[in-house]
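Novice: Give me coordinates for this.
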Amino acid sequence: MDRVYQALVAAVAAFAAISFPCLLIAFLCRHRKNRLLEPDRRCLSSSSLPVRVSTELSSSWSLYGSSIDASLKKLSLDDLARATGDFSPDNIIGDGSFGFVYRAVLPDGGAVAVKRLSADHATGAGNREFRAELEVLGSLSHRNLARLLGYCAAGRDRLLVYELLERGSLDAWLHGDGAGGTPLLPWAARLRVTRGVAAALAFLHHDCHPPVLHRDVKSSNVLLDEGFEAKLADFGHARVVTGGPAASHVSTQAAGTVGYMAPEIRQGVGASIKADVYSFGVLMIEIVAGRRPSWPMKNIGGKEVEPLKWAREKVEAGMSLEITDCRLQIEVEKETKEVEAFLDIAHSCTEECPKYRPTMKEVVEMLTKI
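Specialist: Next up is the predicted model:
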């Protein structure tokens, strides 16, 4: 009997010795999982990227140094919704492939621009765009780059907060009606804007280590401040060129906008920094001609042709002034020479073969001489 009792005690002791550590491990794992699922309410610094997104409805902020930091730190997602009129369509000041941009007035009266990804794009490509903006624009500072103030990740919501540039996009100024709506943008201002965009791209390509490829240069992604200083925005498609400026390409995935896209991207070869140069050249022609590059036009024979092809043929034939926006009324000899030199640069930027295009550093030097 004693042997049976002893065997029973030994069995219970062995079971306890095995079960207790297992139960302890299970408890610790469950406790850790619960902690990971708790709302993340900390204010994060830019060094915290990429952000760990909470699965609960809470806000995670990262701020990049601005006079309104104190106000942003106090905002919840509900506060931000109120600042945009509950994301009212009346407050939409821009849109993109993944959502809308809203004008927001903070409780202290300060105004910012809030880009909100649509719910359908909170994951997948939209989330990649969100992270690309954070990882690229959040770490950069240049007078010709739109300043990212912070972001908010709350449940399925993804929001980016920028400085508000009251004059809006270059697209609106180029293609407004010139009367009663957006005023006509004069030639001097167009030249100033072009130099600003060129400076931004030269900074990304030559002063960033590793270089950064924007991949979506277009007029709607150029914003203007009160002094018509250009600010390049929307880095959702941006990529870091890990192989340096001489890298052949960083991605074979097509990215960009019809009309601005370099031929090598359309052919599936891949994008290099020279693809940005091509898009910039298209933008230059749009700036001087006042025509959208995606809208076909008719030549003398009535045949529809691409605006870029039409413009390049005019430059090659020595008829650059025929490309110029007629509303500008370029008559002064100085401005005439500036337009001709301007379009010569645009022509070189839009060469079919990437190796024949100048670098953005060279473009900046050429524009400075105009």
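
Novice: drop to CA atoms for contacts and neighbour counts, all remaining ones
Specialist: Noted.

Novice: what sits up against stretch 239-253?
Specialist: 132, 136, 205-206, 209-215, 265, 268-273 (CA atoms under 8 Å, 6 or more residues apart in numbering).

Novice: How about that stretch, which residues are buried there?
Specialist: Arg239, Val240, Val241, Gly244, Pro245, Ser248, His249, Val250, Ser251 (16 or more other CA atoms under 10 Å).

Novice: show me where the stretch 151-300 of the chain has strands.
Specialist: Applying DSSP state E, counting those that start in this stretch to the stretch 151-300 of the chain gives strands spanning 157-163, 212-213, 222-224, 230-232, 239-240, 297-298.

Novice: Tell me which helix or strand Val339 sits in.
Specialist: In the assignment (DSSP states H and E), Val339 maps to helix 333-349.

Novice: Show me what that helix is packed against.
Specialist: helix 273-289, helix 307-316, helix 360-368 (3 or more CA pairs under 8 Å, 6 or more residues apart in numbering; DSSP states H and E).

Novice: Second input sequence below; structure requested for side-by-side comparison:
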Amino acid sequence: MVHLEDKEQYIFYEYRDSSNKTIPSEESSKDEQRRKLAVAISVSFFSVLMIVLTFYWRKKKLRGNIPQEKGDDEAHEEKLELPLFDFTTIVHATNNFSSDKRLGQGGFGHVYMIQGTLIDGQEVAVKRLAHKSGQGVREFKNEVILCAKLQHRNLVKVLGCCIQGEERILIYEYMPNKSLDSFLFGMFYSSRELLDWMKRFNIIFGIARGLLYLHQDSRLRIIHRDLKTSNILLDNELNPKISDFGVARMFTENQMEANTKIVAGTYGYMAPEYAIEGIFSTKSDVFSFGIILLEIVSGRKNTGIFYPNQGFNLLGHAWRLWKEENPMKLVDACLEDTFTISEVLRCIHIGLLCVQLHPEDRPNMASVILMLTNENTLPQPKEPGFLIERTPIIEEQSSSKNMTNSSTNEVTVTLLDAR
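Specialist: Model prediction:
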């Protein structure tokens, strides 16, 4: 028996009952409860922490751990908002990516056509990125994120994607007439004949509307950075749709231009300030549009073609004809009498305004739309920024038997100041 001096002291002692068992005090019981509660809270906190870390790791893995160049927009940080398709389903639909379903090859992989087995009987195109293409993965994710947000009749509609292991696949609406360059620069003259002037003007106007949407009317301001004829797809009725947003960049509402150390695009279509200094803006796309416009009018490619006895590419040739006040010689011969002279002249004029050296001298796309739709007087264009000239160099070669003169050609790219 334990003797207590008073009642209040009882809670600080233990006593043993007749069976010799220790009976805990009231305070000891409360301490034990506190310990159990602390352990429970610690376990719960640790579990929640592990769930958060696991979620973060899986999200980071899904993004592919792609390094960002300085100044990149935050589009890569946003989650993918397109339907995800299973890789096995796509393999089955493409017959294991067989060559008979292949439409062509892009910069980072092949494009295939699927009929009616993937999306509600719809014909779709499947772009499969080549494996081990780090830049291609980044561009793929960029295209997925941007295309999920952009909807316009003159932009290709993206329907879904697949991200599984190393596989990166984009699914978009099928364009039966393929790309504009296959008509303008294809092997057969007849393909150009299919594009009469009315169709060509409709294509020019459609591309302009698509660019206006990207630059001004969409909730995002998008700079395409790789606008060219092979990235203009044509639907059943030969309506143009801008495609391939892999290297596109998103601007903030008040941002006017940006600079990059990684110049991504196609020479012959890139603006001088972008190709040389890495500076790009909406006016960079305007320059590319100007090149495309001149290619549509002439049926000739800006790069790789030099005109006899002139030594210029298409841009230099167009400028020379303009200075000689004979721009109609630029018009594709297969158009014959299908065009209105004033309309064609206006398009050539607009094309030359779009390719001026300084970005501030080029019109924006809103102004281009107005120029295409009315007959107001246009400003005189200044000398284009990029001209490719083939310069003849005479070299004398001597031998013990005779003296002969031979000439060789060098291709030089000249950046000319506007006058």
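
Novice: After superposing, what score do the chains get?
Specialist: Put the two chains on top of each other and the TM-score (TM-score structural alignment, normalised by the length of the first structure) is 0.78; 324 aligned residues with a CA RMSD of 3.1 Å.

Novice: Report the contact partners of the counterpart of Thr373 of the second structure in the first structure.
Specialist: Using TM-score structural alignment, the partner of Thr373 of the second structure in the first structure is Thr368. Residues in contact with Thr368 of the first structure (CA under 8 Å, 6+ apart) are Arg195.

Novice: Now render the strands of the stretch 151-300 of the first structure as JSON lines, adding distance to Val258 of the first structure.
Specialist: Output for those, formatted as JSON lines (distance: least, CA to CA, whole Å):
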{"stretch": "strand 157-163", "distance to Val258 of the first structure": "25"}
{"stretch": "strand 212-213", "distance to Val258 of the first structure": "18"}
{"stretch": "strand 222-224", "distance to Val258 of the first structure": "17"}
{"stretch": "strand 230-232", "distance to Val258 of the first structure": "19"}
{"stretch": "strand 239-240", "distance to Val258 of the first structure": "19"}
{"stretch": "strand 297-298", "distance to Val258 of the first structure": "15"}
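
Novice: closest to Val339 of the first structure out of these?
Specialist: strand 230-232 (19.1 Å; CA to CA).

Novice: which outside residues touch that closest one?
Specialist: Against strand 230-232 of the first structure from outside (CA under 8 Å, 6+ apart): 143-146, 192-194, 196-197, 200, 221-225.

Novice: Not counting sequence-adjacent ones, nearest residue to the spatially most central residue of the second structure?
Specialist: For the second structure, the residue nearest the mean C-alpha position is Phe245 (1.9 Å; CA atoms, centre = their mean). Closest residue to Phe245 of the second structure apart from its sequence neighbours, by CA to CA, 6 or more residues apart in numbering: Glu143 at 4.9 Å.

Novice: again, but for Val222 of the first structure
Specialist: Leu232 (4.7 Å).

Novice: Show me what that neighbour aligns to in the second structure.
Specialist: Using TM-score structural alignment, Leu232 of the first structure sits opposite Ile242 in the second structure.

Novice: next one: Ser294 of the first structure
Specialist: Match for Ser294 of the first structure (TM-score structural alignment): Thr303.

Novice: swap in Val212 of the first structure?
Specialist: Checking TM-score structural alignment: Val212 of the first structure goes with Ile222.

Novice: what's near enough to touch that match?
Specialist: Taking CA under 8 Å, 6+ apart, one finds Leu214, His215, Ala248, Arg249, Met250, Phe251 in contact with Ile222 of the second structure.

Novice: Just list the residues touching the first one, thanks.
Specialist: Taking CA under 8 Å, 6+ apart as the criterion, Leu214 of the second structure is in contact with Leu220, Arg221, Ile222, Ile223.

Novice: Count the neighbours of the nearest residue to Gly150 of the first structure once chain neighbours are set aside for me.
Specialist: Of all residues not flanking Gly150 of the first structure in the chain, Leu63 sits nearest, at 4.4 Å (CA to CA, 6+ apart). The number of residues packed near Leu63 of the first structure is 21, by other CA atoms under 10 Å.
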